[in-house]
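can't give you the sequence, but here's the structure:
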């Protein structure tokens, strides 16, 4: 069959999470609960950082941006999946699929950049404590956030605009519960060499550079902490970056899991589970990691809880 142009194709079809209809209400409830926890948890982090004057520091500024990114990434994928389960309709329009893929890529890259900025912030705080306020000044933090936004938006727009040149056959079934750019490109009938070159180049730049920055930051942090003579001093220094290290491990660990599963398995179910671990789990757990391990966040959350209880 001759491949058709993309403008003549109206829909993609997403994979069902289960073919057992009796399991769908359970899956719907599970993901609805996960989504609500993600939204409420990250919103609470944002509100806490904004409302508490003691948290108006670069570390918590980046944390609020991370929470905002987590909300956006979850909202890009989970509500549409819930709609598909509820309506028993796995179709998504061509425009909707490409838009979703663009936003997923945008927020994934943005999260990677924000995590790298947070790692640099911890490096400056631990390795250069006397010059921390000079290094991480308000102007520089604003530049880091703006640069992260520009990079993520420019990359996602370029990648998705390049998909518009592709033609697709009648086989438009995606092996995922959301539209992911690489999976969409796999369905194309036309030449995808340029698209894959762009994907690998973007992965190397926007994945490799932030990871390299994080590794460099933590290498210097560990080196500086080991020079501290007292055990209490070492513990205090490590505790300031423990939450960030857990979040980084969770995010990039899930990303590596997606890559490994995609490379070594042809099972759509395993691939879907790996993508869930990447796009759902870290975003839900990040607020708990920071609120449970960070003393300042605990105090600020306690103040907000007290105020809310008094109002009620």
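Noted; the coordinates are in hand. Quick caveat: nothing in here was measured; it's all calculated off a predicted structure.

please count neighbours and contacts with C-alpha atoms only from this point.
OK.

got a list of what residue 43 touches?
Residues near residue 43 by Cα atoms under 8 Å, 6 or more residues apart in numbering: 67, 68, 71.

ok, structure two:
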């Protein structure tokens, strides 16, 4: 677009992985496989939790919602990556860009709050095992999950409204593979200081506040575990929250690296690599993290598959 005309942008061009023009076909296959594994793992986890009565506990109730968010999270981003890799670059309308950013922000924000809820759940399970089902009754569980979604949606409305009330003119090429905040701010014309303060402060607050809640929960968990007299009890308690701690470290570690660094220390190549990790890789890894080391999930899978085999033999 001509720089002197200041024409208002009506669509954007996602440049994708322009640094690797000879690897589009290979990257397309890699991301396609990642996406299929992500859907299979997360949807499979949701179905397994619904079918097996022994998994109808608060922990797996929250895990089913984490799987739902990961499946949606990946579906908002990965098809766009595949389209960009298939064509080299993708034209996306202003409205589609805003919608992608909105739903991506809902999933990311809600997952932050849900991981905080899951840390609190693990603390209650370890510190008060006899009162666990009373303290985390269905009404409390639903209230916590609905609260996580409300906070995620509210944050998405605020961030999307602030971001897309900016003026975009002249340059419409986003040096990224989806509509994320940092590359969008680079294209905005006019003063973006107030918007950046509001949007970045709120985003950082969500990350840091939930990280603090999780950190406090795990410090209390460690304190409770160390008080246990039985080494077997300590090992069993550790196994109940080790998977969640792994998922938290991966998710918050990459989000912090992406959004809490100063602008001077960022590079487009690093941003793309980190964004691929938390938008594509982590949603694929979470079902594996929660199933490979989890005896309850393995036993539930055997029971469900066993019932299907019996049904087929009838």
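Structure's in. What do you need? Keep in mind that this is a model prediction, so the values were computed, not measured.

before we move on, the earlier item: export the contacts of residue 43 of structure 1 to a markdown table and append columns for secondary structure, neighbour count and distance to residue 211 of structure 1.
Listed next are the contacts of residue 43 of structure 1 as a markdown table, based on DSSP: H, G, I helix; E, B strand; the rest coil; neighbours: other Cα atoms under 10 Å; distance: Cα to Cα, whole Å:
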| residue | secondary structure | neighbour count | distance to residue 211 of structure 1 |
| --- | --- | --- | --- |
| 67 | helix | 24 | 19 |
| 68 | helix | 19 | 21 |
| 71 | helix | 21 | 22 |
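
I'd like these as CSV, with distance to residue 262 of structure 1 appended.
Output for the contacts of residue 43 of structure 1, formatted as CSV (distance: Cα to Cα, whole Å):
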residue, distance to residue 262 of structure 1
67, 28
68, 28
71, 25
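
wait, a strand at residue 92 of structure 2?
Yes: assessed by DSSP: H, G, I helix; E, B strand; the rest coil, residue 92 of structure 2 belongs to a strand.

for it, give me its contacts.
11, 12, 13, 14.

what's the neighbour count on the last one?
So that's residue 14 of structure 2. 24 (other Cα atoms under 10 Å).

and the helices in the stretch 51-200 of structure 2?
Assigned by DSSP state H, counting those that start in this stretch, the helices in the stretch 51-200 of structure 2 fall at 58-87, 94-127, 132-135, 138-164, 181-187, 193-227.

what's the angle from the helix or strand just after the last one to helix 58-87?
This points to helix 193-227 of structure 2. Remark: after helix 193-227 of structure 2, the chain's next helix or strand is helix 231-259, criterion DSSP states H and E. Orientation check (axes from the mean of the first three to the mean of the last three Cα atoms, to 10 degrees): helix 231-259 of structure 2 against helix 58-87 gives 30 degrees.

mean shift of helix 231-259 of structure 2 relative to structure 1?
For helix 231-259 of structure 2, the mean distance to aligned residues of structure 1 following superposition is 1.2 Å (mean Cα distance after the TM-score superposition for structure 1).

following the chain past that helix, name the next helix or strand.
Where DSSP H and E defines the elements, the next helix or strand beyond helix 231-259 of structure 2 is helix 268-276.
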